[in-house]
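Engineer: only geometry, no sequence info:
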């Protein structure tokens, strides 16, 4: 079965204007990614706040959340999809592009094997464009038979996955690395709903953890290995993580 071409709109209009397309080609901007089910989104206010904060930092202007919601709803209506993977991109001159694609599978993600790479994203607090480095390392990890790359400092401190946040279980608390990273929406929703702490996590610490998992806008999945360190899938832990995420209410667009 072939995957349908994503539906793309810019400021509520099909992406056909050469000037608008040129904005997309700058490679400078930011975005957020969300799963939509029956026209609803988890953590919608977090997505809108992320977009507004990054727009202020990159372009010196605020972003009207009501306008963004209208653009998302319009793109969904035009595409004829109520369940979808949606991305909202913001480019120079605060041009907004919305993409609507097939939804991610519901339910827990498949357990993942990860490998580490010495790389930290620039301006990691922004979900920015131009992520060549993380994409390069993730693709290399997948060619080597892994599911995802884990980004570390030259001194072995773990920050995040290439497109995920990572958390560890020490038997008492869920530990999120305190190194600079993008605070994903799933992570932000889960952190207060679990017994969570933030502290430095290094490669030397890995063997002392009982379990690990990764999160992003598409899934939450247990980790079975990071390089040569293996982890058992803690079904009780993962059940709590999934239940915590399921407890988050859906917000109407």
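Structural biologist: Right, received. Where do you want to start? Not measured: the values here are computed from a predicted model. Residues are numbered from 1 along each chain as shown.
Engineer: contacts, neighbours, all on C-alpha from now
Structural biologist: Noted.
Engineer: you'd agree residue 226 is up against residue 115?
Structural biologist: Yes - contact criterion C-alpha atoms under 8 Å: residue 226 and residue 115 qualify, at 5.3 Å.
Engineer: one more structure, for comparison:
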């Protein structure tokens, strides 16, 4: 882990435990990232929203590249967390400088099919990738205890929103459907929507419609995987739909980290 370009010490990590901040997770291959600009924009927007501060995106990019160099890795998973050692929960409106924590770990690529169950759950501030992840992981834990692989969220209006840590696309037999309900709009979703070669639409999806869906896949920066079943109903078309999504992403350019 590196904070502001330097190896993180215990004092720095202690400040990060306040649990107020935001992050982005991404995959690096050959010192390059798909949707790097989207990840940096996400960090800059959330920094302004949570701290009232401006984020130097170019500096963050340099710190990401430096962390990879220190780790001696060209392929990796990165988590970039923005927090502030100057943040005081007693005075949360104060504009404070922020700190950037970069964690480097082994690369991952998700592709295995998963069976999910729908649950009524809405994240706080769903448009921000904030560090309040307790509810997400607890919903996944409960889904697994019930015999599923993960949880699919429905909002208070019984509309499909997102998965625990992923977005999803559904196919109704005619077109790709992206649920419109409030959710964290991921970088993989944005790239797929931009490059998808075929009919697609963004609209509200009622939970009752899940019985008529023919195929679905989940996506995040770690990959695309088929949703083999939702609420126990098998989706035979999910494997080829996910393969189509992976083919789309394979053609998306990778942006170098080096500034």
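Structural biologist: Structure received. Owing to the predicted nature of the structure, the values given are computational and were not obtained by experimental measurement.
Engineer: quick one: the helices in the stretch 101-250 of the first structure?
Structural biologist: Remark: helices assigned in the stretch 101-250 of the first structure by DSSP state H, counting those that start in this stretch are 132-143, 185-190, 235-246.
Engineer: The first one maps to which residues in the second structure?
Structural biologist: Residue correspondence for helix 132-143 of the first structure in the second structure, counting by TM-score structural alignment: residues 134-145.
Engineer: who's in contact with that stretch?
Structural biologist: Here stretch 134-145 of the second structure makes contact (C-alpha atoms under 8 Å, 6 or more residues apart in numbering) with 116-117, 123, 149-151, 164-165.
Engineer: now, among those, which is nearest to residue 23 of the second structure?
Structural biologist: residue 165 (12.7 Å; C-alpha to C-alpha).
Engineer: from what I can see residue 130 of the first structure touches residue 25, true?
Structural biologist: No - using C-alpha under 8 Å, residue 130 of the first structure is not in contact with residue 25, being 10.6 Å away.
Engineer: Those two: who's more crowded?
Structural biologist: Comparing residue 130 of the first structure with residue 25 by neighbour count (other C-alpha atoms under 10 Å), the higher total belongs to residue 130, at 14 against 10.
Engineer: Distance-wise, check the spatially closest residue to the more buried one that is not a sequence neighbour relative to residue 21 of the first structure.
Structural biologist: Nearest non-adjacent residue to residue 130 of the first structure, counting by C-alpha to C-alpha, 6 or more residues apart in numbering: residue 27, 5.7 Å away. In this view, residue 27 of the first structure and residue 21 of the first structure are 11 Å apart by C-alpha to C-alpha, to the nearest Å.
Engineer: so what corresponds to residue 199 of the first structure in the second structure?
Structural biologist: Taking TM-score structural alignment, residue 199 of the first structure has residue 203 as its aligned residue in the second structure.
Engineer: The nearest residue to its match once chain neighbours are set aside and residue 39 of the second structure, how far apart?
Structural biologist: Nearest non-adjacent residue to residue 203 of the second structure, counting by C-alpha to C-alpha, 6+ apart: residue 180, 4.8 Å away. Applying C-alpha to C-alpha, the value for residue 180 of the second structure to residue 39 of the second structure is 21 Å.
Engineer: One more: residue 236 of the second structure?
Structural biologist: Where residue 39 of the second structure is concerned, residue 236 of the second structure sits at a distance of 33 Å (C-alpha to C-alpha).
Engineer: The two - which one has more neighbours?
Structural biologist: residue 39 (20 against 15).
Engineer: For residue 64 of the first structure, the count of nearby residues, please.
Structural biologist: Number of residues near residue 64 of the first structure (other C-alpha under 10 Å) recorded here: 12.
Engineer: quick one: residue 204 of the second structure and residue 159 touch, right?
Structural biologist: Yes - between residue 204 of the second structure and residue 159 there is a contact under C-alpha under 8 Å: 6.6 Å.
Engineer: Please identify every residue contacting each of these two.
Structural biologist: Common neighbours of residue 204 of the second structure and residue 159 (C-alpha under 8 Å, 6+ apart) are residue 181.
Engineer: For the residue nearest to the spatial centre of the first structure, which non-adjacent residue is spatially closest?
Structural biologist: Residue closest to the mean C-alpha point of the first structure, counted by C-alpha atoms, centre = their mean, is residue 216 at 4.0 Å. When the adjacent residues along the chain are set aside, residue 216 of the first structure lies closest to residue 164, with 5.0 Å between them (C-alpha to C-alpha, 6+ apart).
Engineer: For burial, what's the neighbour tally of that neighbour?
Structural biologist: Using other C-alpha under 10 Å, residue 164 of the first structure has 24 neighbouring residues.
Engineer: Residue 22 of the first structure too?
Structural biologist: Neighbourhood size, residue 22 of the first structure [other C-alpha under 10 Å]: 10.
Engineer: same check, this time on the one 4 residues further on
Structural biologist: For residue 26 of the first structure, the count of nearby residues is 12 (other C-alpha under 10 Å).
Engineer: Looking for the alignment partner of it in the second structure.
Structural biologist: With TM-score structural alignment as the criterion, residue 26 of the first structure matches residue 18.
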